[in-house]
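Participant: Sequence first, predicted model second:
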Amino acid sequence: MNRTLKLVSAFGAGLLTVAGMAQTTTPTTQPAASAVVAPHAEPAKIALIEYEQVAAATNEGQRALQEIQAKYAPKKAQIETESTEVDSLKKQMQSAPATEADEARAAKLRTIDTKEKQLQRDVQDAQQAYNADLQDALGKVAQKLGPTVVKYVQSNGYTMLLDLSGQQAQGGVSVMWAAPGTDISQAIIEAYNASSGVAAPAPSAPTPTARPRSATPRPSTTKK
């Protein structure tokens, strides 16, 4: 999936558009002569956006995050209980007397190993399920965000829009410097919140650190 949003496909090959090309004319009533029109470079106006972060930062995105957190709260509590149990068993092993029978010690080790593997499976399954739900929820917001983005860049005369989400991890465009006002992320968040009519959700617990990347659907941004 192309992570770089381009407003106008004609600008996809570079930052400048050529408005005029070299032309040669030959008058019919005068000796042959050529008139060369120098190429004219029209500066592009480029905007930057962190699309995934924008989708997550909208009121609708924040509400989706809270709903998913609430959905996985019981699983989170279960995993914390399992983790506490494994830690407790390990501490018991460490404090066991040196005279403890080998069979008893081996049985405890097997129990710890079994519970630890189950904990790892539960964590992995929960993380995968959480990421899938989060990706789906934010993907829906991202799709609805598209028209707002297109309207904003067209209204403000931008000729190209670059998505910086995960640019380093994906080996995409690396922006070393940008003039103030080039990043339109916050402006898009505010514009979308105003048009969606979704109120800001009440504050909740911090969002889990792990979250999906590189899979947010992108809307069509073909300029009409």
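Facilitator: Done, it's in.
Participant: going forward, measure contacts and count neighbours with C-alpha atoms only.
Facilitator: Noted.
Participant: Pick out the residue nearest the middle of the protein.
Facilitator: Central residue of the chain (C-alpha atoms, centre = their mean): Glu52, 3.0 Å from the mean position.
Participant: That one and Ser185 touch, don't they?
Facilitator: No - Glu52 is beyond contact range of Ser185, at 10.0 Å (criterion: C-alpha atoms under 8 Å).
Participant: What separation do you get for the residue nearest to the centre of the chain and Asp163?
Facilitator: According to C-alpha to C-alpha, to the nearest Å, Glu52 stands 9 Å off from Asp163.
Participant: next, the one to line up against it:
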Amino acid sequence: MKLRNGVQVLGILIMVLGISTVGFCTDSNRIGIIDFQKILELSNEGKAAQNEINTQGKQMETELKDKGKEIDDLEKKLERESLVMSREMREEKQRDLRIKVGDYKAMQQKYMEDFKTLEARVISRIQKEVVGIIQDYGKKENFMMIVEKRTGGVVYAQPAIDITDAIIQLYNASAPVKTDSGSGSKSTETKKKP
């Protein structure tokens, strides 16, 4: 047991020494971190994406509320009129109501899936665009490695190695500026290459 622990410790020491000598042998030993969530929240494209997602979500929510209100109204009407209806008529109305409730649940499920798909598609698009910018920045600024703060498992990092703000500036400069004017949105493109 002690021998196994000793071998593990020796292996870790060799790995640490190997990594540290590799770092000294290369021209680049800088490490940077980025916060993709911050890029989504603060970049122009991220804000436009959030706006698009929120607009779609509100539209879906409105349609679901309208459908839910229609079902509530039918339930109340059925309750009021059930005493004066024939048994066949009441059963038919109850069947129609069950069908509408089933349609509502299916619509709700479809909207949830559509919303998640939209969100994933928009985030994926932004990630692809940002990754290219990060790679170019990393090469230009001579970084050995750039890690995403949340998915990279970073528990602590000095603020000096956080390059998120620089990436946001580059992304904003390379992406079209979108403005929202009332009912429709217009896009004025000012594409620049970093």
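Facilitator: Great, that's in hand. Quantities reported herein were computed from a predicted structural model and do not represent experimental measurements.
Participant: after the lengthiest helix in the second structure, next one along is what?
Facilitator: Ranked by residue count and defined by DSSP state H, the top helix of the second structure is helix 87-140. Using DSSP states H and E, the helix or strand that follows helix 87-140 of the second structure towards the C-terminus is strand 143-148.
Participant: Please tell me which residues of the first structure the very next helix or strand once past that following strand aligns onto.
Facilitator: Downstream of strand 143-148 of the second structure, the first helix or strand assigned by DSSP H and E is helix 164-174. Helix 164-174 of the second structure corresponds to residues 185-195 of the first structure when matched by TM-score structural alignment.
Participant: what comes up buried for that stretch?
Facilitator: By neighbour count with 16 or more other C-alpha atoms under 10 Å, stretch 185-195 of the first structure contains the buried residues Ser185, Ile188, Ile189, Ala191, Tyr192, Asn193.
Participant: Skip the chain neighbours and tell me the closest residue to the first one.
Facilitator: With C-alpha to C-alpha, 6 or more residues apart in numbering as the measure, Ile49 is the residue that lies nearest to Ser185 of the first structure, at 5.0 Å, once sequence neighbours are left out.
Participant: To which residue of the second structure is that neighbour aligned?
Facilitator: Alignment note (TM-score structural alignment): Ile49 of the first structure maps to Ile34 of the second structure.
Participant: My guess is its match contacts Ile146. True?
Facilitator: Yes - with contact defined as C-alpha under 8 Å, Ile34 of the second structure counts as touching Ile146 (7.2 Å).
Participant: Which one of those two is surrounded by more residues?
Facilitator: Remark: of Ile34 of the second structure and Ile146, Ile34 carries more neighbours, 22 against 19, as counted by other C-alpha atoms under 10 Å.
Participant: If you tally nearby residues, what's the number for the closest residue to Asp183 of the first structure other than its chain neighbours?
Facilitator: The shortest distance from Asp183 of the first structure to any residue other than its chain neighbours is 4.5 Å, reached at Leu48 (C-alpha to C-alpha, 6+ apart). The tally of other residues near Leu48 of the first structure (other C-alpha under 10 Å) stands at 20.
Participant: And stretch 121-134 of the first structure against the second structure, how far off on average?
Facilitator: After superposition onto the second structure, the mean distance of stretch 121-134 of the first structure to its aligned counterpart is 2.4 Å, using mean C-alpha distance after the TM-score superposition for the first structure.
Participant: to the chain's geometric centre, what's the distance from the helix or strand where Glu61 of the second structure lies?
Facilitator: Assigned by DSSP H and E, Glu61 of the second structure belongs to helix 44-81. Centre-to-centre, helix 44-81 of the second structure and its host chain are 22 Å apart (C-alpha atoms, centre = their mean, to the nearest Å).
Participant: Mind giving me the packing neighbours of that helix?
Facilitator: In terms of contacts (3 or more C-alpha pairs under 8 Å, 6 or more residues apart in numbering; DSSP states H and E), helix 44-81 of the second structure is packed against helix 36-42, helix 87-140, strand 177-181.
Participant: Endpoints of stretch 151-161 of the second structure, how far apart?
Facilitator: End-to-end distance for stretch 151-161 of the second structure: 16 Å, by C-alpha to C-alpha.
Participant: Might you report the residue contacts of Leu109 of the first structure?
Facilitator: Listed by C-alpha atoms under 8 Å, 6 or more residues apart in numbering, Leu109 of the first structure has no contact partners.
Participant: what's the distance between it and Glu80 of the first structure?
Facilitator: Counting by C-alpha to C-alpha, the gap from Leu109 of the first structure to Glu80 of the first structure is 20 Å.
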